[in-house]
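Chemist: My questions concern the predicted model and sequence given below.
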Amino acid sequence: MDLDLSEDQKMLRKTARDFLANECTKQFVREMEQDERGYSPDLWLKMAELGWLGLPFPESHGGGGGRFLDLVVLLEEMGRACLPSPYLPSVVLSGLTILEAGNDSQKQQFLPAISGGDIFTFALTESDGSYDAASIQTKSTLHKEEYTISGTKLFVPYAHLARHILYLARTKKGSSEEEGLSLFIMDATGPGISSIVLNTIASDKQCEVMFDKAKVARENILGEPGRGWQTVEKTLQWAAVAKCAEMVGAAQQVLEMSVAYAKERVQFDRPIGSFQAIQHHCANMLIDVDGMRYLTYEVAWLLSSGLPAVKEVAMAKAWVGEAIGRVVRLGHQIHGGVGYTIDHDLQLYYRRGKAAQALFGDASFHREVIASQLGL
């Protein structure tokens, strides 16, 4: 089995790493945490010019014709750099969903817009923050050719800046919790829609979005009415693996920072990396980082190939989510007191890792999925 990247993927990785090293310094990351927008429009435009925003879309719809595996390579570098941007909600959550479920007209209208820099987001979770169909209680009622939506969605990334929102609501009662859910795409700037930015550990611009009798045309349903959950399940798979890729990049950077520090920090007249305890910490970090990477890239390949991967997605998200915690905690121990200060870069990875563990299902959620796939 050849686990190496293709030449194009290696070039993409190098280009992304070099670009982000110059454009996304840790000082920039800190500035964006304090910025009300949470991202730089200038940097976003440069990413569009590089073709990143349309990477996984067909060339016929203004994209780069890449595969999901190519997207994972790019996302790993974004995680390594702590890039603050609406890339995941726009390209992964929204773009791939439109590509999967949209009709030709919707694809032609929205995919080039995403590639060009329009910000899209996805409103899914509600008051319990769960990622299952039973948690969706918001209802949408049809009046002639328009649906009326009222309700609240939580943890909607970059909703305060989005041009369009993908929204899941219950349009009819089905024989199961999964039936009767419909997926809409709506103008985020229209009447009846408001949002507030939530305070989160990662300062990642998650929003609460309120819908008060917001109107959406019947023609703006994505996919078949009442069968939106089948599409959302695929979206959640892509999103979970995308978040795993970011965590892999973050863990790799924490490992490199810690090894470099262990070589430079002198205590008792010798580098601390010469002590067995520190060596074992670094070894355990590497074991976790490589395990994270192989699980993530295996499932990315499965999804890119159109193969079933429900169990593998759950395995990756459960393992990677816990492993990022172990890696960063060991990094903190190697750095000692300085690693716990707000001025040190390590805390940026710790906070983002904690948020990533919960997004798109935590380890407990995905272990239940694995058990179900085992017939238990």
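Modeler: Here it is on my side, so go on. Residues are numbered from 1 along each chain as shown.
Chemist: contacts and neighbour counts: CA atoms only from here.
Modeler: Will do.
Chemist: any chance you could map the strands in this structure?
Modeler: Per DSSP state E, the chain carries strands over the ranges 120-123, 139-143, 146-157, 164-170, 181-187, 193-197, 206-217, 221-222, 266-267, 270-271.
Chemist: is it possible to export the ones you listed to CSV including mean neighbour count and distance to residue 250?
Modeler: Converted to CSV, the strands of the chain look like this (neighbours: other CA atoms under 10 Å; distance: least, CA to CA, whole Å):
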stretch, mean neighbour count, distance to residue 250
strand 120-123, 29, 23
strand 139-143, 17, 38
strand 146-157, 21, 20
strand 164-170, 24, 28
strand 181-187, 24, 32
strand 193-197, 19, 24
strand 206-217, 19, 20
strand 221-222, 24, 34
strand 266-267, 12, 26
strand 270-271, 13, 25
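Chemist: Among those, single out whichever gets nearest to residue 277.
Modeler: Residue 277 lies closest, by CA to CA, to one member of these: strand 270-271, at 12.4 Å.
Chemist: Against that first model, consider the following:
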Amino acid sequence: MDFTLTEAQRELAALTRKILDSSDTPWADLVKSGVVPEDPAEFGVLERCSVLVELGRAVATVPYLPTTVAASALAEFGTERQRSRWLTPGTVLSVALVDDGGAKTTVPSASTAEAFLVSQGAEVFLVEAGALDITAQELVDGDAGWFEYSGGGELVPGLTPDWLITRYTLGLCAFQLGVTERALELTAEYARTRVQFDRPIGSFQAVAQRLADAYIDVAAIRLTLWQAAWRLSEGLDATEEVATAKFWAADAGHRVAHTAVHVHGGTGIDMSHDVHRYFTAAKRTEFELGGATAQLLKLSAALTLT
């Protein structure tokens, strides 16, 4: 396996970073620039992960992940009518995968999505937003909602909840890589410039060791992400690899987020400070679609079957 980024990945990442650094309307500009392509098949798993890493670095609250997962599902499994109706530039789509007694909860981009892919049993249905009574959910960051679902919409033939969960989970890992990479960079820079007792705090052994551990954790998130992404891009089974990547995104992401806050001291708990944005993003991503323990259980079940 060669995890060197392709030219397309590098160009997409650079364009995404440029837009996020300069745009007041990032979603519209991501669509206009082609980062969100009209044809979902134009970019594969590796390219989408490269974009998500940049979104994580900027902690950008754009509906890229749910839209691209839903759009790629419709491109592969949707009927001709479903594709022609919903695969249009700028259309925001989402996925409703978390079930709580018949209610779909923490549905991403709930207030802006025009349609949802909703899991029910072993099937997935395409449901227009207008057919649902969506209630907003208050999050520390992001846009989510919930709705009751007992059926309805159009069946997406051949599409399974596992297909969606695998790709959405992988996208969360890519986003978490960006979050932790940038959080570590900010923390290392702070440790170089913050002086206590006439020395930069990064020169103290305990702080240096903490940052070294965070560096290793970020490297583990990166390695397991690209391993899982490569297997999916090659059409190989990636059940174990995605669970491993999500474990590291959750477990190591937790440690990196807390390191960033602790090294920053009092400023780390200031909600107006950048580091707090990265802390909350890392914590939300840690638990979305299953935290570290849930991934170990999933990995254990997969290994038992092999």
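Modeler: Looks like it arrived, so ask away. Just so it is clear, the model here is predicted, and its values are computed rather than measured.
Chemist: could the strands of structure 1 go into CSV alongside distance to residue 49 of structure 1?
Modeler: Output for the strands of structure 1, formatted as CSV (distance: least, CA to CA, whole Å):
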stretch, distance to residue 49 of structure 1
strand 120-123, 18
strand 139-143, 38
strand 146-157, 23
strand 164-170, 21
strand 181-187, 25
strand 193-197, 28
strand 206-217, 26
strand 221-222, 28
strand 266-267, 45
strand 270-271, 45
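Chemist: Please name whichever of those strands is nearest to residue 78 of structure 1.
Modeler: That would be, of the strands of structure 1 and by CA to CA, strand 146-157, which comes in at 16.3 Å.
Chemist: Just the buried positions in stretch 365-374 of structure 1, please.
Modeler: Neighbour counts over stretch 365-374 of structure 1 (16 or more other CA atoms under 10 Å) mark 365-367, 369-370 as buried.
Chemist: which residues in structure 2 does that stretch match up with?
Modeler: With TM-score structural alignment applied, stretch 365-374 of structure 1 matches the range 294-303 in structure 2.
Chemist: Give me the contact list for the matching stretch.
Modeler: When contacts are defined by CA atoms under 8 Å, 6 or more residues apart in numbering, stretch 294-303 of structure 2 is touched by residues 239-240, 243-244, 246-247.
Chemist: Between the residues you listed, which sits nearest residue 182 of structure 2?
Modeler: After measuring those against residue 182 of structure 2 - CA to CA - the closest member comes out as residue 246, at 18.5 Å.
Chemist: Looking for the alignment partner of the closest one in structure 1.
Modeler: Under TM-score structural alignment, residue 246 of structure 2 pairs with residue 317 in structure 1.
Chemist: how many neighbours does that match have?
Modeler: Counted with other CA atoms under 10 Å, residues neighbouring residue 317 of structure 1 total 33.
Chemist: Can you give me the stretch of structure 2 that stretch 257-268 of structure 1 aligns onto?
Modeler: Going by TM-score structural alignment: stretch 257-268 of structure 1 matches residues 186-197.
Chemist: Pull out the buried residues from the matching stretch.
Modeler: For stretch 186-197 of structure 2, burial by neighbour count (16+ other CA under 10 Å) applies to 186-188, 190-191.
Chemist: again with stretch 18-28 of structure 2
Modeler: 19-20, 26-27.
Chemist: now stretch 62-69 of structure 2
Modeler: Buried residues in stretch 62-69 of structure 2 (16+ other CA under 10 Å): 62-69.
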